[in-house]
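>>> quick one: sequence and predicted model below, then my questions.
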Amino acid sequence: MNSSRLFSFLFQGSLVKRISIGLVLGILLAIISPELAAKFEVLGSIFVKALRAVAPILVFVLVVSAIATREVGAKSNMKSIVWLYICGTFLAALTSVIASFMFPVTIPLQAAENSLTPPGSISEVLTTVVFNIFDNPIKAIAEANFIGILAWAIALGLVLRHAADSTKNVFNDISEAVSKIVHLVISLAPFGVFGLVSATLADKGLGALVDYAYLLSVLLGSMFFVAFVMNPAIVYWKIRRNPYPLVWECIRVSGLTAFFTRSSAANIPVNMELAKRLNLSEETYSVSIPLGATINMAGAAITITVLTLAAVNTLGIEVSFPTAILLSVVASVCACGASGVAGGSLLLIPLACSLFGISADVAVQVIAVGFVIGVLQDSTETALNSSTDVLFTAAVCLAEEKTAEKNA
């Protein structure tokens, strides 16, 4: 009986409650014994690795199955969702520009070594994205290239629409099997969060962030504003009712897990499970969520904008309103291409800095600052990016359901 209760406590019940317990225990262990906490890093590493391993296969089979079995002539919501992704990313960049104007930030620029190579131009970023579309399918799945995975899955799904029902049923069965494996992996989230939190706090702690408290307040403040003010306003515009229950559910489930995994790709299975629980259309979310992990990058746009303007303020460069708007556009484009560039959003800062004539040497120092505050910056950025994928998908699906009820 005791073992049964222990199993139920660890593996059943509310996932959020169990993750919260793992979070608290991880913090306590890091405070009491940092040396012991560091040894539990393996739990977090296994959890993130498992999510990253299953995500590409999950996306591929779900998209193929959804498109292959979709009724001919069925209405797609993808245009509306992609439009929200683009607008949301641009408005996030614009929000961070306004925040940086209201609360100017400066940063210490010191020489720092950086082994990563930033892209040389926006065209290079976009070229990488295009090349990823035409990547070898096996290589795309192995390297978690979700743009390539989506391209091949959509193509295969369209072709299989003319296949025999028995063939379509095979893909349905495979997608169900993979979904069950994903459910098992996600059930291990409390252990993964415990390992990630305890190891992170034991390794870095929060003391290293004190010198960058003001920068972090502007950066994270912009992300919180987007998450709790701007995104709800967009959702209300779509569904015409109180958006906060949906917003909170997405942040509570998707955002919390993404904060600790620090990977939009690794959080795709979590978002898929949440979308299923919200009774959203599988034909829609099986495509929109992996696509969102690639192009819906509000958090990345904020990071690029705030750190670029911090460098601008430090160097005493004047910024006009038209230039600020241009920066928002550039940051949005860069953010959408961040997943195709090794190093993520930080490596795209030099592109934004080039608008103001800031040299590559100085821009690399800004990247170094980004790595210092990454323990909070990257975590919060990923939480915003990933939770918004589900939020915008749900908003469009709910709006479509409301329209259908009116027309019925």
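Noted; the coordinates are in hand.
>>> from here on, contacts and neighbour counts on C-alpha atoms
Fine.
>>> show residues contacting stretch 140-153.
52, 55-57, 59-61, 63-64, 129, 132-137, 265, 287, 290-291, 294 (Cα atoms under 8 Å, 6 or more residues apart in numbering).
>>> and what of stretch 277-293?
Outside stretch 277-293, the residues touching it (Cα under 8 Å, 6+ apart) are 59, 62-63, 66-67, 70, 76-78, 81-82, 85, 146-147, 150, 264-265, 268, 271-272, 275-276, 385-386, 389-390, 393-394, 397-398.
>>> narrow those to those in helices?
Using DSSP state H, the subset of the contacts of stretch 277-293 located in helices is 59, 62-63, 66-67, 78, 81-82, 85, 146-147, 150, 268, 271-272, 275-276, 385-386, 389-390, 393-394, 397-398.
>>> now do the SS call for Asn242.
coil (DSSP: H, G, I helix; E, B strand; the rest coil).
>>> sorry, back to before: select only the buried ones of the contacts of stretch 277-293 in PyMOL?
Applying 16 or more other Cα atoms under 10 Å to those leaves a buried subset, and the PyMOL line that selects it is:
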select buried, resi 59+62+63+66+67+77+78+81+82+85+146+147+150+264+265+268+271+272+275+385+386+389+390+393+394+397+398
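>>> enumerate every residue touching Ala93.
Counting by Cα under 8 Å, 6+ apart, Ala93 has contacts Ala298, Ala301, Ile302, Thr305, Ser328, Val329, Ala331, Ser332.
>>> can you lay out the residues you listed as a markdown table showing distance to Leu188 and secondary structure?
Listed next are the contacts of Ala93 as a markdown table, based on distance: Cα to Cα, whole Å; DSSP: H, G, I helix; E, B strand; the rest coil:
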| residue | distance to Leu188 | secondary structure |
| --- | --- | --- |
| Ala298 | 28 | helix |
| Ala301 | 31 | helix |
| Ile302 | 31 | helix |
| Thr305 | 36 | helix |
| Ser328 | 39 | helix |
| Val329 | 40 | helix |
| Ala331 | 36 | helix |
| Ser332 | 35 | helix |
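>>> will you turn these into CSV that also has neighbour count and distance to Ser198?
Listed next are the contacts of Ala93 as CSV, based on neighbours: other Cα atoms under 10 Å; distance: Cα to Cα, whole Å:
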residue, neighbour count, distance to Ser198
Ala298, 30, 28
Ala301, 36, 29
Ile302, 32, 28
Thr305, 29, 31
Ser328, 26, 36
Val329, 19, 38
Ala331, 32, 33
Ser332, 30, 34
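>>> try this one side by side with the last:
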Amino acid sequence: MNNLAVKWNNISLVKRIIMGLILGTILALVVPSATPIALLGSLFVGALKAIAPVLVFFLVMAALCQHKEGKKTNMKSIVALYLLGTLIAGMVAVIASFMFPIKLTLVAGAEGVTPPGGVGEVLQTLLMNVVSNPVSSLANANYIGILTWALVFGLALKNSSDSTKQVIINISDAVSQAVRWIINLAPFGIMGLVFDTIATAGIESLFSYGQLIVLLVGCMAFVALVVNPILTFIAIRKNPYPLVFKCLKESGITAFFTRSSAANIPVNMGLCKDLGLNKDTYSVSIPLGATINMGGAAITISVLALAAAHTMGVKVDIGTAVILSVLSAVSACGASGVAGGSLLLVPLACSLFGIPNDIAMQVVGVGFIVGVIQDSCETALNSSTDVLYTAIAELAKNRKEGKASKIA
């Protein structure tokens, strides 16, 4: 039994995840009523979501309390990349929607869902999350609040005794080890998630919205395989695709199935460590990226809003399209790091064209139908880009300073 476990662990995690994916698909087609298999997926995502807030809190606090004066991080560059990438993604979606206009078959609205009333409300929510109770922030996975309080406590502990700092570091290491154990179970979790998706939703329900899915996924693929490599090349001045593909493979795959940027934070932390990145930087940039780096969300908001406009026969001029790009980028930064977070911001974008809220909520209903694919691809793009932008900021800095880098 021990030999079998050793052999299993010696197989790369990505290969084990692919095996789980294939097995989950086969089981869903052969025994779709085997609900205990689906439970594996729920347990895996639940465990990641449970441990991620604690991991972020102690990692950030430990990094700051032992931070030495004079040590520099790349947070300014990373935040700039997050905002630039999200804006470009929104622009790509707007241009693609003009090139390939789509009309929707509207469905019943998303009952019981209350979208924000405007950009001001989105930003107000973000600011209120900053000052949220620290215990409440941990319990509710409010990463803006978690980051804020981790920064406060980390800075407050800088002048504490070495023994106190060591306790924080030991707790951080223990939580990190627990995360590694959970991630090692990813193949079984992915198997359950794939089984649940195919057994309950099926592929047939997506066929009637095929054009919309192709447009959404096409925009996200363009950003992942064209826009991001261009930004990476500008930063590192060499072939960007090895790094881009590594981030997509090791972060994007798990994010695709968990459909939660928040749940994928531990995976991204591990990937940053494997890449040899500065822990002082990525312990802050990764959880921050799960909140504000939302290129995939900007694409979803723009495409669905313009699809609603085309469906209602609303003429959209270039000026309004530019405003939509900016609006979708700003709104996307307020999208929750959980499944379906961007869909609640579609009515906000629709209001730009004077589309009534009841029609906008029907578009949200369409979004939930295609969400099996849309939200998975969106999260994969968002989460993998968190690592990519963190990596290229460090590579660009090393290149300017003439330093060698561990990153391939």
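Cool, the structure landed. Remember, predicted model here, so these are calculated numbers, not experimental data.
>>> and the TM-score between them?
The TM-score (TM-score structural alignment, normalised by the length of the first structure) is 0.97; 404 aligned residues with a Cα RMSD of 1.4 Å.
>>> please point out which of the contacts of Ala93 of the first structure the second structure shares.
Contacts from the contacts of Ala93 of the first structure that recur in the second structure, judged by both residues aligned by TM-score structural alignment, their matches' Cα atoms under 8 Å, are Ala298, Ala301, Ile302, Thr305, Ser328, Val329, Ala331, Ser332.
>>> what does the fourth one align to in the second structure?
Matched to the second structure by TM-score structural alignment, Thr305 of the first structure sits across from Ser302.
>>> so how far is Asp274 of the second structure from its match?
35 Å (Cα to Cα, to the nearest Å).
>>> Gly157 of the first structure corresponds to which position in the second structure?
With TM-score structural alignment as the criterion, Gly157 of the first structure lines up with Gly154 in the second structure.
>>> look up the closest residue to its match, ignoring the ones flanking it.
With sequence-adjacent residues excluded and distances taken as Cα to Cα, 6 or more residues apart in numbering, Gly154 of the second structure is closest to Met61, at 4.2 Å.
>>> dump the residue contacts of that neighbour.
Residues near Met61 of the second structure by Cα under 8 Å, 6+ apart: Ala150, Leu151, Phe153, Gly154, Leu155, Ile168.
>>> closest one to Ala174 of the second structure out of the residues you listed, please.
Relative to Ala174 of the second structure, the closest of the contacts of Met61 of the second structure is Ile168; by Cα to Cα it sits at 9.9 Å.
>>> that closest one matches what in the first structure?
With TM-score structural alignment as the criterion, Ile168 of the second structure matches Phe171.
>>> and for Leu277 of the second structure?
Alignment note (TM-score structural alignment): Leu277 of the second structure maps to Leu280 of the first structure.
>>> how about Glu111 of the second structure?
Match for Glu111 of the second structure (TM-score structural alignment): Asn114.
>>> can you tell me the SS state at that match?
Going by three-state DSSP: Asn114 of the first structure is coil.
>>> any idea how many residues pack against it?
11 (other Cα atoms under 10 Å).
>>> show me the contacts for it.
Residues counted as contacts of Asn114 of the first structure (Cα under 8 Å, 6+ apart) are Val364, Ala368.
>>> cool, Asn3 of the second structure as well?
Contacts of Asn3 of the second structure (Cα under 8 Å, 6+ apart): none.
>>> and it, how far is that from Leu13 of the second structure?
Note on Asn3 of the second structure: its distance to Leu13 of the second structure, by Cα to Cα, is 18 Å.
>>> check the mean deviation of the helix or strand containing the match of Gly157 of the first structure from the first structure.
Applying DSSP states H and E as the criterion places Gly154 of the second structure in helix 143-156. With mean Cα distance after the TM-score superposition for the first structure, helix 143-156 of the second structure departs from the first structure by a mean of 0.5 Å once superposed.
>>> what's the first helix or strand after that helix?
For helix 143-156 of the second structure, the following helix or strand on the C-terminal side (DSSP H and E) is helix 162-183.
>>> what residues does that next one touch?
With Cα under 8 Å, 6+ apart, helix 162-183 of the second structure has contacts from 44, 47-48, 51, 54-55, 58-59, 61-62, 65-66, 157, 266-267.
>>> so which of those is the closest to Ser336 of the second structure?
Leu48 (16.2 Å).
>>> and the closest one, what does it touch?
Each residue near Leu48 of the second structure by Cα under 8 Å, 6+ apart is listed here: Val179, Ile182, Ala263, Asn264, Pro266.
>>> circling back: can you redo the contacts of Ala93 of the first structure as JSON lines with distance to Ala258 of the first structure?
Shown next, in JSON lines, are the contacts of Ala93 of the first structure (distance: Cα to Cα, whole Å):
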{"residue": "Ala298", "distance to Ala258 of the first structure": "14"}
{"residue": "Ala301", "distance to Ala258 of the first structure": "17"}
{"residue": "Ile302", "distance to Ala258 of the first structure": "17"}
{"residue": "Thr305", "distance to Ala258 of the first structure": "22"}
{"residue": "Ser328", "distance to Ala258 of the first structure": "25"}
{"residue": "Val329", "distance to Ala258 of the first structure": "26"}
{"residue": "Ala331", "distance to Ala258 of the first structure": "22"}
{"residue": "Ser332", "distance to Ala258 of the first structure": "21"}
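>>> many thanks, have a good one.
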